[in-house]
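# I'll drop the sequence and a predicted model, then ask my questions.
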Amino acid sequence: MLTRRDSLRLLAGAVVGAAALPARQAAAAALPARLAVAAGAPPTWTVTGSSSPSLQPFDDLLRSFMEAQSISYASLAVVRQGRLVLARGYNSTSGPVLAQPTSLFRLASVSKPVTATAIMKLVQDGRLSLSAKVAPMLGLSTAADSRLGEVTVLHLLQHLGGWDRSVSFDPMYRWDFAISGQLHVPLPVTQANIMDYTSRYTLDFEPGDRYAYSNYGYMLLGKVVEKVTGLPYATYVQQNVLAPVKITRMAQGRTAQSLRRSSELPYYSEMASATTVLDNSGAQVPMPYGGFNLENMAAHGAWLSSAVDMAKFTTIFDAPGLLTSSSITQVFAPPAIDWDGSYYGMGWSVRPVGGALNTWHDGAYPGTSTLMVRRYDGLSWVVLFNRWNDALQRNYTDDIDYPLHQAADAVTSWPATNLFPAYGL
């Protein structure tokens, strides 16, 4: 029987993964010197949307950061005490389009809190139990490893399911050719193919024993939503999670460049073109548009959103409403494993700060870097970029994270206005 290590040896080469769980440093850190704008003629710079003069530190940071990193499009939304106070699109290019506060970006792994919220809504409504066993619910074979039968919905939410991509592989990223070859199915492979393939290998650890970030686990949560509701995953989320808080622009992303939505920004990557995983043509395509299959990432990385819509999403967790107080507490509760400093709750990374919490999630793949933060003092923000760090094959979270905290701390007067109604929220 093949182990997951055997599978890794069968497909050598780089595997593009989602952003690793970041550590939030409490100590102050100066903005890295590399963020200084290079000497010479500055690129075109255009800012769209609404803000206030007192929030200039955010605009200054985004300009210096984007110009230093050669990022063409970004959007930032800032919430204070439930009110949207800044909604911006930032452009260091003259075209072909301009980022607006309502422009759509791929969210990458910032999709996971959306899926976790859908699961918690089903639990709250009495339609699902956190202790439900996933394998029998989804018809997963446990022949290769009987421990798969013990994986629960809670395990998946908290990344305790037994899959460790650092030990073996992440079936959601660039394993399409291996899956197609072993199962003798054409490209593009389906989620059912991925489940069949992955279930043929042993788990990397006992379910519930430790944390290991798993995109595959969140893909399974999307299938759980479909099994329980009888609806497509995205339909349930749009009707029961997003619509109740007036979020209507969010949609599932599509891989092919020709299928980019009208309000969606283009994605850029300096990585070499990849052989498309969308068909068996062998065609070479830009990495963001066929180097991976976005449609299969529905529940863990395929949502499109604007910054203002995700800023509205953060307010779900500020007070009872869509979720009850008990459900919100469960979302941010620590897992039943040892943790030090921070931990992963249900779709959110969590760090206790005194008697309150900092909660956040980031995301990345070629062409995308995203960060969503809820701070202990009632501040929240969402920043979305249309590229990642190609040289290091990671997102820009580590570079932009603390400077955003510094920008917030530099604000001496916060506006009392609320911009949400201006964006239909």
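Cool, got the structure.
# from here on, contacts and neighbour counts on C-alpha atoms
Noted.
# the helices in the stretch 301-425 of the chain, which residues?
With DSSP state H, counting those that start in this stretch applied, the stretch 301-425 of the chain shows helices at 307-314, 325-331, 397-410, listed in chain order.
# would you mind finding the most buried of those?
helix 307-314 (a mean of 26; mean count of other C-alpha atoms under 10 Å).
# that helix packs against which elements?
strand 73-80, strand 83-91, strand 379-385 (3 or more C-alpha pairs under 8 Å, 6 or more residues apart in numbering; DSSP states H and E).
# who touches it?
Around helix 307-314, the neighbours that count as contacts under C-alpha atoms under 8 Å, 6 or more residues apart in numbering are 75-79, 84, 87, 101-104, 242, 245, 247, 249-250, 372, 374, 380-384, 420, 423, 425.
# please compare the first structure with the one that follows:
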Amino acid sequence: MVFNLAILIFPLLLSIAISGLSEVQKDFPEMARFDEIMKMLMQYSNVPGAQLAVAKGGQLKYFKAFGVANRENGELLQTDNIMRYNSISKVITGTAIMKLIQERKLSLNDKPFTFLQHLKPPKGATVDSRLKNITVQNLLQHTGGWDRTSTGIDILSQPATLYAAQALDLPPPPSPEDAIRFMKALPLDFEPGSAMEYSNFGYIVLGRVIEHVTGVAYGRYVEENILGPLGIRGIKLGHTQVQRRAEKEVMYYGRNGKDSLWVSIFPGEGFVNASYGNLDYSSLDSVAGWIGSAGDIVRFVDHIDGLRQPAVLGEDMVYAMLNAGMPEKRYLKGDVLFDHSKGLFVFVSVDGEGKIRSFQHRGAATGAHSFFMRLREENITWAYVLNTWPLQDEFVYIAAGNISEVARGIQNWPDYDLTIV
């Protein structure tokens, strides 16, 4: 489905009352327009709690929280609360891979399954010979050969996790290594590199590639070699079950702010709140496992290419990230935000002349939703995180249109950086 962002922008109030705003907003009243957008969007999709962060030129200019972190006790959501990033985690994984390529410890043409020969498929299984042809670039670009829409097999969730456990004679849910063992027994759906179909499994493999190359656990490598040097301490790996919530982590509220029951992915738990039982985030570290704030997302994205110093990647790696070619047959072809027509681990939007306008990524699963966008020409990066999953297809497009339009129109940006004040 293709959306025209211009026609999705809700009419903004011509005059915005600023009574009751913080002193900062009184000095910079244009920033209050972001408040109006978030309140509008939250009402639109019954969102309990949200954060929105906006940076200009690598400096965080706006960061606010709205609604509640815990509906049961009325705890208000704050900017130091953290939430699930879901698939924005893939951008962290992709950045880590590119850093290893930059350090010449890996290449885009390396064949991951040659690294993973020790992970044996179920006994008696026939392994598709094309696995050995899959490259690191294929995995980054979702062109490895798996099509979850045609097979119904997405190793993140049930029933695939149950199939894997049964095939391997192990208790569910499968570890990342066991997921790879199970998937080795399935034929590819298309020739690697010939098409692009969004693949969570490919990023499970990339996490194990990082472990193979570095000799340390995926999460530890990212924390010690990427997040730590950037001074980003708020992003961490999360877990599924409510009793394993991290400090300052919010409560999650299903879809459109409504809870539902789900048969837990963990044996013996029976029916649980779906937000706490439909995925095993511990096993999905490199796919969907990171948690943090909207401000942390913005900071991380701005550090990737050095809009905020220090840069994680050099100019050649950033160029590849944004310009690597994609096959003609691809997921969401023609979509204004998510047509992966070029690039590696981010969705790149181009104008009619092929000029890059923005890059972005979203994350969504029952209980949480996140999205970031970098407006390239304007050097603006913004992100939101929510503690529910709005199911209206329009939500992310409405948000992208409204927030980007307001950000582009600001004439008087604050002179502070909220990450250091």
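Happy to help now that I have it. Given the structure is predicted, the values throughout are model-derived calculations rather than measurements.
# need the TM-score between these chains.
Comparing the chains after superposition, counting by TM-score structural alignment, normalised by the length of the second structure, produces a TM-score of 0.85; 386 aligned residues with a C-alpha RMSD of 2.5 Å.
# sorry, back to before: got the helices of the stretch 301-425 of the first structure as CSV, with distance to Thr229 of the first structure columns?
Rendered in CSV, the data for the helices of the stretch 301-425 of the first structure read as follows (distance: least, C-alpha to C-alpha, whole Å):
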stretch, distance to Thr229 of the first structure
helix 307-314, 22
helix 325-331, 19
helix 397-410, 35
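# stretch 134-144 of the second structure aligns to what range in the first structure?
Using TM-score structural alignment, the residues of the first structure aligned to stretch 134-144 of the second structure are 151-161.
# residues contacting the matching stretch, please?
Contacts of stretch 151-161 of the first structure with the rest of the structure, by C-alpha under 8 Å, 6+ apart, involve 116, 129-135, 162, 206-214, 217-218, 220-221, 335, 344-347.
# and the residues you listed, which of them are buried?
For those, burial is judged from neighbour counts taken by 16 or more other C-alpha atoms under 10 Å, and it is met by 116, 129-130, 133-135, 162, 207-208, 210-214, 217-218, 220-221, 335, 344-347.
# what's the burial count for Gly230 of the first structure?
By the other C-alpha atoms under 10 Å criterion, the neighbourhood of Gly230 of the first structure contains 10 residues.
# mind checking how far it is from Pro101 of the first structure?
Taking C-alpha to C-alpha, to the nearest Å as the measure, Gly230 of the first structure falls 34 Å from Pro101 of the first structure.
# with Tyr236 of the first structure instead?
The spacing between Tyr236 of the first structure and Pro101 of the first structure, counted by C-alpha to C-alpha, is 25 Å.
# name the residue in those two with the higher neighbour count.
Neighbours per residue (other C-alpha under 10 Å) separate Tyr236 of the first structure from Pro101, with Pro101 holding more: 24 against 16.
# so which of the contacts of stretch 151-161 of the first structure are in helices?
In this view, the contacts of stretch 151-161 of the first structure that belong to helices under DSSP state H are 116, 134-135, 217-218, 220-221.
# farthest pair in these?
Farthest-apart pair in these is Ala116 and Ala135; separation 18.4 Å (C-alpha to C-alpha).
# buried only: go through the contacts of helix 307-314 of the first structure for me.
When burial is judged by neighbour count using 16+ other C-alpha under 10 Å, the buried members of the contacts of helix 307-314 of the first structure are 75-79, 84, 87, 101-104, 242, 245, 247, 249-250, 372, 374, 380-384, 420.
# contacting residues for the residue positioned nearest the centre of the second structure?
The central residue of the second structure, meaning the one whose C-alpha is nearest the mean C-alpha position (C-alpha atoms, centre = their mean), is Ile88 at 1.1 Å. Applying C-alpha under 8 Å, 6+ apart, we find Ile88 of the second structure in contact with 288, 361-363, 370-371.
# can you find the partner of it in the first structure?
When the first structure is aligned by TM-score structural alignment, Ile88 of the second structure is paired with Val110.
# what of Pro29 of the second structure?
Taking TM-score structural alignment as the criterion, the aligned counterpart of Pro29 of the second structure in the first structure is Pro53.
# and its match, how far from Ala408 of the first structure?
Distance from Pro53 of the first structure to Ala408 of the first structure, counting by C-alpha to C-alpha: 13 Å.
# aligned to Asp196 of the first structure, what sits in the second structure?
Using TM-score structural alignment, the partner of Asp196 of the first structure in the second structure is Arg181.
# so which strand or helix has that match?
Arg181 of the second structure is part of helix 176-183, with elements assigned from DSSP states H and E.
# swap in Thr142 of the first structure?
Per DSSP H and E, there is no helix or strand for Thr142 of the first structure.
# neighbours of it, how many?
One way to gauge burial is a neighbour count; for Thr142 of the first structure, by other C-alpha under 10 Å, it gives 17.
# same check on Arg9 of the first structure?
Other residues close to Arg9 of the first structure by other C-alpha under 10 Å number 11.
# corresponding residues in the second structure for the helix or strand containing Met137 of the first structure?
Take DSSP H and E as the rule and Met137 of the first structure turns out to sit in helix 134-138. Helix 134-138 of the first structure falls opposite residues 112-116 of the second structure when the two are matched by TM-score structural alignment.
# name the residues that touch that stretch?
Where contact means C-alpha under 8 Å, 6+ apart, the residues beyond stretch 112-116 of the second structure that reach it are 131-132, 134-136, 205-206, 209, 212.
# let's see it at 7 Å
If you take C-alpha atoms under 7 Å, 6 or more residues apart in numbering as the criterion, stretch 112-116 of the second structure is touched by 131-132, 134-136, 209.
# buried ones only from those, please, as a PyMOL command.
If you want just the buried ones from the contacts of stretch 112-116 of the second structure in PyMOL, going by 16+ other C-alpha under 10 Å, the selection is:
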select buried, resi 131+134+135+136+209
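# out of the contacts of stretch 112-116 of the second structure, flag the one nearest to Glu72 of the second structure.
Distance ranking of the contacts of stretch 112-116 of the second structure against Glu72 of the second structure, using C-alpha to C-alpha, places Val209 first at 41.5 Å.
# show me what that closest one aligns to in the first structure.
Going residue by residue (TM-score structural alignment), Val209 of the second structure aligns to Val224.
# what about the residue nearest to its match when sequence neighbours are not counted, neighbour count?
Counting by C-alpha to C-alpha, 6 or more residues apart in numbering, Leu138 is the residue found nearest to Val224 of the first structure once chain neighbours are left out, at 7.1 Å. As a burial measure, Leu138 of the first structure scores 16 neighbours (other C-alpha under 10 Å).
# from Leu221 of the first structure, how far out is Leu138 of the first structure?
Between Leu138 of the first structure and Leu221 of the first structure the distance, using C-alpha to C-alpha, works out to 10 Å.
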